[in-house]
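[1] Can you look at this prediction? I've put the sequence above it.
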Amino acid sequence: MTDTLHTDLLRLAREAAHRAGELLRDGRPADLAVAATKSSPIDVVTEMDLAAEKLITDLISGHRPDDGFLGEEGASSEGTSGIRWVIDPLDGTVNYLYGLPTWAVSIAAELHGETVVGVVAAPMRGETYGAVRGGGAWAADARGRERVLACRPAPPMDQALVSTGFNYVTEVRSHQAEVAARLIPKLRDIRRSGSAAVDLCDVAAGRLDGYYERGLNAWDFAAGDLIAREAGALTGGRPGERPSRDLTVAGTPGVFEPLQRLLEDFGAWHD
């Protein structure tokens, strides 16, 4: 029963992510503008974020009317089935607003609070990433050809390529910049893509050795966290904790724990 349920949830997540990705890629207006702001004037929502979330929730509700939702742009309902969909309809909104290609649709399905399915569609890359809990992780190209994902063998820390992101609240960003400045000499380099979901999938795909960020919400990391773990990466927050707004960390085994310790030493989780 559970395997059948997971298969059904994955199929629905893939369809919703694909259709939302097509809407965002093909329907982006030339005069795209900010529709609202969130945590600060530079933390923006566009009309396309809202349209993509509506498409996703309408599609899923049409198939599974008893499920709950948690969405970045306001979708929130408890549901009665034990399934909750955690949705970021457009992860990387500022990239999308500026016409940069690194953005994604992120959809996860939780069963009684545990993430069991995750899908991240990155239309401008022509890639979709996915995972089922206990079933491994995969990536599919624009033609639907799939490959198994596996994170990289761990390099020495001074050869590790790590990605991060910055908050939209000025005081938090300033502290994050200080942490990054202390971390850079310990690593090969730091990258900043602008999409947490894509960064987590890049850890899964072996394109990054590690990733960390402060201030993420569940919809930012739910799908990507599962995909990274199913590809063999380790994920967490502060030592001994799960990913949270305080801190989200992912890395290939051998990089994850040293990176996590450095971030704790540098106080990455607080001002």
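    Yep, it's here. Keep in mind that what you see is a predicted model, and the values were worked out from it rather than measured. Residues are numbered from 1 along each chain as shown.
[2] CA only for contacts and neighbour counts going forward, please
    Fine.
[3] Helix, strand, or coil at the residue nearest to the spatial centre of the chain?
    For the chain, residue 197 is the residue whose C-alpha lies nearest the centre (C-alpha atoms, centre = their mean; 2.2 Å). Under DSSP: H, G, I helix; E, B strand; the rest coil, residue 197 falls in the helix class.
[4] my guess is it contacts residue 224, does it?
    Yes - shown here, residue 197 and residue 224 form a contact pair, counting by C-alpha atoms under 8 Å, at 5.1 Å.
[5] Show me where the protein has its helices.
    In the chain, the helices defined using DSSP state H lie at 2-26, 47-63, 93-98, 170-183, 196-204, 218-230, 256-265.
[6] Touching the shortest one from outside, list them.
    I take that to be helix 93-98. Identification of contacts with helix 93-98 by C-alpha atoms under 8 Å, 6 or more residues apart in numbering yields 32, 33, 43, 44, 45, 46, 49, 101, 102, 103, 194.
[7] ok, the residues you listed vs residue 237, which is closest?
    Closest approach between these and residue 237, by C-alpha to C-alpha: residue 194, at 19.4 Å.
[8] okay, now that closest one: neighbour count?
    21 (other C-alpha atoms under 10 Å).
[9] Would you mind measuring from it to residue 156?
    26 Å (C-alpha to C-alpha, to the nearest Å).
[10] Repeat that for residue 107.
    33 Å.
[11] okay, the two: which has more neighbours?
    residue 107 (31 against 13).
[12] Structure two is appended below for comparative analysis:
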Amino acid sequence: MSETLQSADLVFADADLLDRTVDAVRVAGSALRERFGEVVRYGTREELMRALAVNDDTALDILRPRLAAVRPEAGWVEEELDGGALPSGEWWVVDPAEGNVNHLHGLPEWAVTATLVRENEPVLTVVHLPLTGETYTALAGAGAYLDGRPLRVSETADLGLSIVATSQARPDEDGEVVRRVGSSVTAMLFDALVVRTSVPATLHLANVAAGRTDAFWQFSGARADLLPGALLVTEAGGRISDAEGRPWTLQSKSFLAAAPAVHAQAVATLSR
């Protein structure tokens, strides 16, 4: 069989797998939506972690068996704060409640995500927003979509006219990373039109892919909060790099996703 036919067969298989992933993520999202509403009170870090775990487990009890059934040979990563390269092969990188802390506080910015990674490259992703019913999807080489409608990044060419965003990768971040985040926000406040700061990263990246915002950056980070959006933005025509403009990998210490015409300007601002 020729390499061309082998590639075509793989794309077809991945496209079918994407549909099945959408189904699984939507069911998990429905379960989390039923738990959403009142602010969950906690007085200690231990109480907070238990509350977060209940949401995670609610979604994972649905996602794990469904995704394992359609790709039983793939490994499984569900720790959303883990970073770095994965071992060889295929892996499900899942965030069962992306923006979990928002969910606990009755804030609407949260999602359920699942991404299939092959040899450390994302090949398909699903990001579902249960409160709106929106589902973002991307398949490597086949584009990015919102509920079946193609996504395209912004055509903005001037950082001074751009809405940009950043996010906190994790609580209790290293002090040097915190200082770098602070200085980057200050720099962007001088150079961009508007700077948005909130969690989770995935929703900012969905906005970049949809052309609603023009750039997103983050220092540090984890696989689960960057891989879904990285594929969405790339397939929507955006540029992905680290904050210094070098190729981004899972080992990178920073991340930048931007519309092509403002990418170099964003790199210049973040590199000061």
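    Structure's in. What do you need? This one's a predicted model, so the numbers in the text were calculated from it and none came from an experiment.
[13] Superposed, what's their TM-score?
    Once superposed, the chains reach a TM-score of 0.84 (TM-score structural alignment, normalised by the length of structure 1), with 254 aligned residues with a C-alpha RMSD of 2.7 Å.
[14] Map the residue nearest to the centre of structure 1 onto structure 2.
    Residue correspondence to structure 2 (TM-score structural alignment): residue 197 of structure 1 is matched to residue 202.
[15] from memory that match sits against residue 228, does it?
    Yes - proximity of residue 202 of structure 2 to residue 228 meets the contact threshold set by C-alpha under 8 Å, at 6.8 Å.
[16] Tell me, how many residues neighbour the residue nearest to residue 42 of structure 2 when sequence neighbours are not counted?
    Closest residue to residue 42 of structure 2 apart from its sequence neighbours, by C-alpha to C-alpha, 6 or more residues apart in numbering: residue 48 at 5.7 Å. Other residues near residue 48 of structure 2 come to 15 when the count uses other C-alpha under 10 Å.
[17] And for the one 4 residues further on?
    Neighbourhood size, residue 52 of structure 2 [other C-alpha under 10 Å]: 17.
[18] I'd like to know how far the residue nearest to it when sequence neighbours are not counted sits from residue 225 of structure 2.
    Nearest non-adjacent residue to residue 52 of structure 2, counting by C-alpha to C-alpha, 6+ apart: residue 100, 6.4 Å away. Using C-alpha to C-alpha, residue 100 of structure 2 is found at 12 Å from residue 225 of structure 2.
[19] Among these two, which residue is more densely surrounded?
    Higher neighbour count among residue 100 of structure 2 and residue 225: residue 225, with 26 against 23, using other C-alpha under 10 Å.
[20] Aligned counterpart of that one in structure 1, please.
    Aligned partner of residue 225 of structure 2 by TM-score structural alignment: residue 220.
[21] Its match is in contact with residue 90, isn't it?
    No - using C-alpha under 8 Å, residue 220 of structure 1 is not in contact with residue 90; the gap is 9.6 Å.
[22] Which residues are in contact with each of these two?
    What both residue 220 of structure 1 and residue 90 touch, as defined by C-alpha under 8 Å, 6+ apart, is the set residue 106.
[23] Identify the spatial nearest neighbour of residue 152 of structure 1, chain neighbours not counted.
    Once flanking residues are discounted, residue 152 of structure 1 sits nearest to residue 206: 4.6 Å by C-alpha to C-alpha, 6+ apart.
[24] Could you pull up the residues touching residue 226 of structure 1?
    Counting by C-alpha under 8 Å, 6+ apart, residue 226 of structure 1 has contacts 115, 116, 117, 118, 131, 132, 133.
[25] Residue 71 of structure 1 pairs with which position in structure 2?
    By TM-score structural alignment, residue 71 of structure 1 lines up with residue 78.
[26] mind checking how far that match is from residue 94 of structure 2?
    5 Å.
[27] Would you mind telling me which of those two has more residues around it?
    residue 94 (28 against 17).
[28] Counterpart of that one over in structure 1?
    Aligned partner of residue 94 of structure 2 by TM-score structural alignment: residue 87.
[29] is it true that the residue nearest to residue 152 of structure 1 touches residue 155?
    No - between residue 206 of structure 1 and residue 155 there is no contact under C-alpha under 8 Å: 11.6 Å.
[30] Looking at those two, which is more packed in?
    residue 206 (19 against 15).
[31] do you know how far the nearest residue to residue 210 of structure 2 once chain neighbours are set aside is from residue 240 of structure 2?
    Counting by C-alpha to C-alpha, 6+ apart, residue 210 of structure 2 lies nearest to residue 151, which is 5.1 Å off, once chain neighbours are set aside. Applying C-alpha to C-alpha, the value for residue 151 of structure 2 to residue 240 of structure 2 is 16 Å.
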